[in-house]
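Engineer: got a sequence here, can you model it:
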Amino acid sequence: MRNEERRERLRTALIDAAERTIAAHGLSALKARDLAKEVGCALGAIYTAFPDLDALILAVNLRTLALFDRAIAEVRLAPEPEGPATPAEREAAIDTLVRLAVAYLHFAASNPARWRALFQHRMTGALPDWYLVEQGRLFHAIEAPLRVLRPDLSETERALLARSLFSATHGLVSLGLDEKLMALSERVLRGQIETVVRALGKGLARE
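Structural biologist: A predicted model of the protein is given here:
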C-alpha cells in the first residue's frame, strides 16, 4: 500500500474515533494519546495525518455540519414568489423560518455533544477558508424566506440578517438546553422558539 493510501486510511480512522469520542463524551474528552491507542497507531503518527488536533476537530465538525445540512434539507421550504409577495406568501415564509428554527432545536437536542463541539472549539489560529464556507451553509436556508419578507435588502444585508436570526435562535437553544442555567424540556423550548421566531418574522414582514 502506498504512503498516501495509508495516510488517508489513518485520517479516516482518526476522524471516526474522534467523532465517536465527541458524540459520547464531548469535546473535552478528546485526547491524542487515547485516539492513538484506539486506532492502533503511534502517537506521532497522528501528526502525519493531521498537522494538529485543531485540524482533526474541524474534520469532525465538518461531518456534524453535513448532518445538520441534511436535517435542514428535510424542512419543507415555501416557494419564492416570482413577483411581489402576497400576504399568504409572506405568512408561508414566516412558517419556513419557524420550521428551520425548530429543526435546529431538534438537531441540537438529538446530538448535544456534537452540536456543542461546533461552538466550544477554539482554534489557536484563524479558521481556514474552506471551513468558513461550510459554516456559511448554516445561513443559506434562512436567506430564502428573508428574500420574501425583505426584498428591499441587498444580498449582503440579507446575509447579515440571516446570521442575526440564527444567533437569536442559537441563544434560545443554548440557554434552554443548558442544564446548569435554565434547562427546559424540548417541548417547552420549542413553544418559546416558535413564539419568538414568528414574532420576528411578522415584524420583518411589516417592514
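
Engineer: only C-alpha atoms for contact and neighbour calcs from this point on.
Structural biologist: Will do.

Engineer: what is the neighbour count of residue 8?
Structural biologist: By other Cα atoms under 10 Å, the residues close to residue 8 number 12.

Engineer: cool, and residue 52?
Structural biologist: Look at residue 52: counted by other Cα under 10 Å, it has 12 neighbours.

Engineer: same check, this time on residue 165
Structural biologist: 19.

Engineer: next, the structure of the following sequence, for comparison with the previous one:
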Amino acid sequence: MPDRNYRNKLKANTLLVAKRIVENEGLGALQARRIAQEAGCSVGTIYNLYDGLDDLIIRVNSGTLEDLGAKLSGLEQSATGSLADNLTAMALAYLQLALDSQTAWRAVFEHQLAKDKTVPDWYREHQATLFSIVEKKLAHVVTDDQQRKMAARALFAAVHGIVSIALDQKLGDFDYAATQAQVKFIVQSAAKGLVEQPMQSNASTSGYAADVSEPDAN
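Structural biologist: Next up is the predicted model:
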C-alpha cells in the first residue's frame, strides 16, 4: 500500500508539473527530461507512470476540457433565457477560457499523436460529454439524435474558428469586442434559423466530426 500511495502521489505531481509548464510556456516547452527534473524523479519513471509523453499530454489537455465543462455546466444549470441567449453564453464562455488560458487551450489543438497511437476511448467520451451539454440545449429544435450531435459540432467548429483566427491575429490585431460580436452573430443566426425551421429527421448527418482535438496521426 505505501508503494501504491507513493506512486499515485508521484503520478499526480508529474501531472501538475506538466500542466504548469504548458500553462506558463506552452506545449513546445514540455519535455520528459524537464518534467522529471522538476518533479524530482527520473525520466524512466515518467514512462513507467504514463504510457509515454503523449499520454501525459492528453491528460493535461483533459484538465483543460474539464475546466471548460465546468463553465458550460454552470451556465446550463442556471440558464433561463432563449436558445440564442443560452448558446451565446456558452460560446462567449469558450472565448473567455481561450483568452484566459491561451497556452493550455492551444495545447488541446496543437498536440499531434505519434503515428502508432490512437486517441483513448476515455478521452473521446470526455469530448462527447462536453458536446452533450450543447446538445441538451438543442433538443427541442433538433429532435433526431444524430442531427443534434452534428449541429452541436457544427456550432463548435464555427465558434472555434472565429476564436482561433482572432487569437492568432490572422486578420489583424486581436479585438475583443469585434470577436465577441462575430461569435454572437454566428450563434444567434444559427439559433434563429433552428427555431424558425427546426431540423427534419430525414436530413443527412453522415460524416460529422466526432471530436474536437487530439487528431490521430493518420
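
Engineer: residue 134 of the second structure corresponds to which position in the first structure?
Structural biologist: Using TM-score structural alignment, the equivalent of residue 134 of the second structure in the first structure is residue 142.

Engineer: what's the helix or strand hosting that match packed up against?
Structural biologist: Taking DSSP states H and E as the definition, residue 142 of the first structure sits inside helix 129-149. Secondary-structure packing of helix 129-149 of the first structure (3 or more Cα pairs under 8 Å, 6 or more residues apart in numbering; DSSP states H and E): helix 53-73, helix 87-110, helix 155-177, helix 186-206.

Engineer: how about residues contacting it?
Structural biologist: 58, 62, 65, 69, 72, 78, 80-81, 85, 89-90, 93-94, 96-97, 100, 153, 158-159, 162-163, 166, 201, 204-205 (Cα atoms under 8 Å, 6 or more residues apart in numbering).

Engineer: ok, residue 196 of the first structure - contacts?
Structural biologist: With Cα under 8 Å, 6+ apart, residue 196 of the first structure has no contacts at all.

Engineer: please say which position in the second structure it maps to.
Structural biologist: By TM-score structural alignment, residue 196 of the first structure lines up with residue 186.

Engineer: how near is its match to residue 44 of the second structure?
Structural biologist: Using Cα to Cα, to the nearest Å, we find residue 186 of the second structure at a distance of 48 Å from residue 44 of the second structure.

Engineer: circling back to that earlier point, I'd like to know which of the contacts of helix 129-149 of the first structure are buried.
Structural biologist: Neighbour-count burial (16 or more other Cα atoms under 10 Å) applied to the contacts of helix 129-149 of the first structure gives 58, 62, 65, 72, 78, 80, 85, 89-90, 93-94, 96-97, 100, 158-159, 162-163, 166, 201, 205.

Engineer: quick one: the most centrally placed residue in the first structure and residue 179 of the first structure, what's the gap?
Structural biologist: Against the mean C-alpha coordinate of the first structure, by Cα atoms, centre = their mean, the closest residue is residue 65 at 5.1 Å. To residue 179 of the first structure, residue 65 of the first structure is 24 Å away according to Cα to Cα.

Engineer: got it, and residue 67 of the first structure?
Structural biologist: 24 Å.

Engineer: surely residue 18 of the first structure and residue 36 touch.
Structural biologist: No. Judged on Cα atoms under 8 Å, residue 18 of the first structure makes no contact with residue 36 at a distance of 10.2 Å.

Engineer: those two: who's more crowded?
Structural biologist: residue 18 (27 against 18).
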